[in-house]
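Q: below: sequence and its predicted model.
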Amino acid sequence: MQTDRTDAPAPVSAERRLSAVLALIAGAALIVVTVVFLFHHGVYFVLGLLGLAIAAAGAWFAITERARRRIIGSSVAILGLAVVIIALVLAIVDTGRFVIMAFVALGLFAVTTACARHALTPHLHELDRLHQPLRPRHPVLICNPKSGGGKVERFGLVEQARGMGVETIVLAPGDDLEQLARDAIARGADCLGMAGGDGSQALVCSVAVEHDVPFVCVSAGTRNHFALDLGLDRLDPRTNLTAFVDGVQRHVDYATVNDRVFVNNVSLGVYATIVQQDSYRNEKAQTTAAMLPELLGSTAQPFDLQFRTPDGRDIDGSFLILVSNNPYSGALFDAGSRRRMDTGTLGVVAVSAQTGADAARLVALSAVGLRKTSPAWHEFTTDEFEVRARGGQAYAGIDGEALDLATPLVFRSHHRGLRLLVPADNPLAESRRRARNVDLRAIVQIAVQHSAVR
């Protein structure tokens, strides 16, 4: 039975209502200042965007072509950056108001964002009723001593977990991680935890889901994307261990591709092909630089990947398809992270440019925030997605693990299907992540709500 109800509406305090009102006032002022700014400096703004687009297109050719084309691309990128600098200098020289208005706009943006996020974040006492504490009787933590450059040993995770009464298993060379998790369940484990990277987290998650026991994520990997998007502490994995003894329960989504669980994403195309190379593990930058001209240059062949968009269009030859467990944020300062982990949807991003010139145009449009206007860019959410390949096989990077899978690849989102046990302060951190998605309608509703918690 579910014990958390994170979707239930929470009462709004007078403090949050005031923050919402301030956010609306500052936001309106920001719009006015922006309009005035563009009226006086619009020509420089447009010139700067043009230079940014030129620089992005040149950079694309510089990394995907060889010899003379690479030199030309680098030269174009430098030219574009020069145009950006010239536009900025002209604007500053033209009038001192440019600097003043820029600082005012930045200040209003900061006030709007801070107040909006504060208004959208429930207080601790408002979250108490949504989450119930849970303490397992027989928790088991599996540790990968090699993950994250030896974080398990560096932070003393084994000793600390055992001191909490948690059965601890240290992964040895040749061990089958999934089988270790199953054996733990067979011995009576009522909670599974994993101290390791994202790929390891997904494997143990799959066993926890299968047996309907809560899962504890301990951020002992290198990047720890899953822990980041859950709002867990990535810098000190010891704080994650408190979930075993002083934890609350959350329900989040997990996703599958051909019944294999993933918690972050599956990449197809360029990245998936590069990570298949033996040299990639030890020489990531060198391997990538050597392969990009072959995979994306003017003589590259389209990838054998086909899919259908929700609006019925058939797309063939995408050189990148990224399917994520919940969509990634498209915001500039929040790109590469997911604000929510319980939307019940997959995020799909694909690039289907057929030529290097098409790709360069897309990169240029992306540089000025207009990538969605390109016919080569496909971005949508769905609860189920299928990718086909005429050859019957496709390289895939699943939570960072390189695999060669039989097609079709069927992706599914499993809404709130994973029971998590998290530290008691995690619901507040999770609410703050949600609040980054500033919704004008929600802000207005909070501002005009008459019933408030005192």
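A: Here it is on my side, so go on.
Q: from here on, contacts and neighbour counts on C-alpha atoms
A: Will do.
Q: burial count for L50?
A: Residues near L50, counting by other Cα atoms under 10 Å, number 21.
Q: tell me who's in contact with it.
A: Taking Cα atoms under 8 Å, 6 or more residues apart in numbering, we find L50 in contact with 80, 83-84.
Q: which parts of the strand ranked longest in the chain are buried?
A: Counting by DSSP state E, the longest strand found in the chain is strand 409-423. Residues of strand 409-423 classed as buried by neighbour count (16 or more other Cα atoms under 10 Å): 409, 411-423.
Q: packing partners for it?
A: Applying 3 or more Cα pairs under 8 Å, 6 or more residues apart in numbering; DSSP states H and E, we find strand 409-423 packed against helix 198-210, strand 215-219, helix 243-246, strand 247-257, strand 384-388.
Q: mind checking how far it is from the chain centre?
A: Centroid separation for strand 409-423 versus its chain: 15 Å, with Cα atoms, centre = their mean, to the nearest Å.
Q: for A28, which residues are in contact?
A: Neighbours of A28 in contact, by Cα under 8 Å, 6+ apart: none.
Q: the longest strand of the chain: what's the following helix or strand?
A: Using DSSP states H and E, the helix or strand that follows strand 409-423 towards the C-terminus is helix 426-435.
Q: report the distance from that following helix to the chain centre.
A: That offset, for helix 426-435, works out to 15 Å (Cα atoms, centre = their mean).
Q: please compare the first structure with the one that follows:
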Amino acid sequence: MTAAAAGRPPRSVMVLTNAAAGAGHAEKAARRATARLREHGIEVLNTAGADPEDAIRLAREAVGRGVDALVTAGGDGMISLALQALAGTGTPLGIVPAGTGNDHARAYGLPLGDPEAAADVIAAGRTATVDLGRATTADGTGRWFGSVLAAGFDSLVSDRTNRLRWPRGRMRYNLAILVEFANLRPLPFRLVLADGTVIERDLVLAAVGNTSSYGGGMRMCPQADPADGLFDLTVVRAMPRLKVARFFPTVFKGTHVQHQEVEIHRTSSLRIESPGITAYADGEYIGPLPVQVEVVPGALRLLVPAGARGADTG
């Protein structure tokens, strides 16, 4: 068992970086965090994958070599890659937030915009054991996720963003929102929950939350607890376009749950169906619906600040 997996401060870590994350800030954040980790006497190996598949390969190799923790410097997309290697292994994940959304970091109270403080959290070796989601597409492909899986209007926006070649950065996403809003229509969904409950109606979206937020602080599942063995499913029923425009700003405060069009369900698994709709989780493409989603309790150990919710005491 590695030092961090046993609840002791890590002696060796791999720092996995996405140099493009956070408009190029991730590489600088990784250098600063690495320097601080070495000040703590921790052996640090820095690496960056040539592409997502290469990043997952490097992460799995690091776990196989027995590093005390795998550290990501980047955003939620880089964390998503790390989860594919870490889930169920007991090797902890350390996070140096350096992306655009940083929703995992928000969920666990990790320091934003301060790589040295993030490194101090990693060096302290405090862990939380948390749940992960597992999404499986119709062809049997499975993918782990840590925050929110989304399908509907928001996944259509992501589809549109990925097709656009101009403009760059956040403006491309904003343009995709405008285009999809202009094309907004009721989306027929069928959801089957673990207890057999069937939800079959026209929706704006369905969001499956292991943690509360996605998209850089959109608190779509505001009461989600990543250590309770359940998802919070937020279902937003179809509504007129003008009402949708007024609805979305309330998501950042989590007050959207007060709208009569919003339903919250808690479930350990569900099947999501909707023709022509894809699913995204942790901001990454999962695949076309239908998708089967389940909670895997305690699948990840995460290095967290003192007093963080779910922190292990032993």
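A: Received the coordinates, thanks. Remember, it's a predicted structure, so these values are computed and weren't measured experimentally.
Q: picking up where we left off before, so which of the helices and strands packed on strand 409-423 of structure 1 is the most surrounded?
A: Comparing these on average neighbours per residue, with mean count of other Cα atoms under 10 Å, the densest one is strand 215-219 at a mean of 30.
Q: what packs against that one?
A: The helices and strands touching strand 215-219 of structure 1, judged by 3+ Cα pairs under 8 Å, 6+ apart, are strand 191-196, helix 198-210, helix 225-230, strand 409-423.
Q: what residues does that strand touch?
A: With contacts defined as Cα under 8 Å, 6+ apart, strand 215-219 of structure 1 is touched by 191-197, 201, 205, 208, 227, 232-238, 240-241, 243-244, 418-422.
Q: equivalent range in structure 2 for that strand?
A: Per the alignment by TM-score structural alignment, strand 215-219 of structure 1 matches residues 93-97 in structure 2.
Q: tabulate the contacts of L50 of structure 1 (CSV), appending secondary structure.
A: Listed next are the contacts of L50 of structure 1 as CSV, based on DSSP: H, G, I helix; E, B strand; the rest coil:
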residue, secondary structure
G80, helix
V83, helix
V84, helix
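Q: could I get these in CSV, plus columns for distance to S267 of structure 1 and neighbour count?
A: Shown next, in CSV, are those (distance: Cα to Cα, whole Å; neighbours: other Cα atoms under 10 Å):
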residue, distance to S267 of structure 1, neighbour count
G80, 31, 24
V83, 35, 20
V84, 33, 23
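Q: and of those, the nearest to V453 of structure 1?
A: Nearest to V453 of structure 1 among the contacts of L50 of structure 1: V84, at 50.0 Å, using Cα to Cα.
Q: distance to A172 of structure 1 added to the helices and strands packed on strand 409-423 of structure 1, as TSV?
A: Shown next, in TSV, are these (distance: least, Cα to Cα, whole Å):
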stretch	distance to A172 of structure 1
helix 198-210	14
strand 215-219	18
helix 243-246	23
strand 247-257	27
strand 384-388	36
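Q: can you check which of those gets nearest to A350 of structure 1?
A: Proximity to A350 of structure 1 (Cα to Cα) singles out strand 384-388 among those, at 11.2 Å.
Q: and the helix or strand that comes right after that closest one, how far from the chain's centre?
A: Counting by DSSP H and E, the element after strand 384-388 of structure 1 in chain order, helix or strand, is strand 393-398. A distance of 19 Å separates the C-alpha centroid of strand 393-398 of structure 1 from that of its chain, computed with Cα atoms, centre = their mean.
Q: which other residues reach strand 393-398 of structure 1?
A: Applying Cα under 8 Å, 6+ apart, the contact partners of strand 393-398 of structure 1 are 199, 262, 265-269, 271-273, 275-276, 304-305, 402-407.
Q: what of stretch 110-129 of structure 1?
A: 10-12, 15-20, 22-24, 26-27, 427-428, 431-432, 434-436, 438, 442-443, 446.
Q: 6 Å instead, please
A: 16, 19-20, 23, 26-27, 431-432, 435 (Cα atoms under 6 Å, 6 or more residues apart in numbering).
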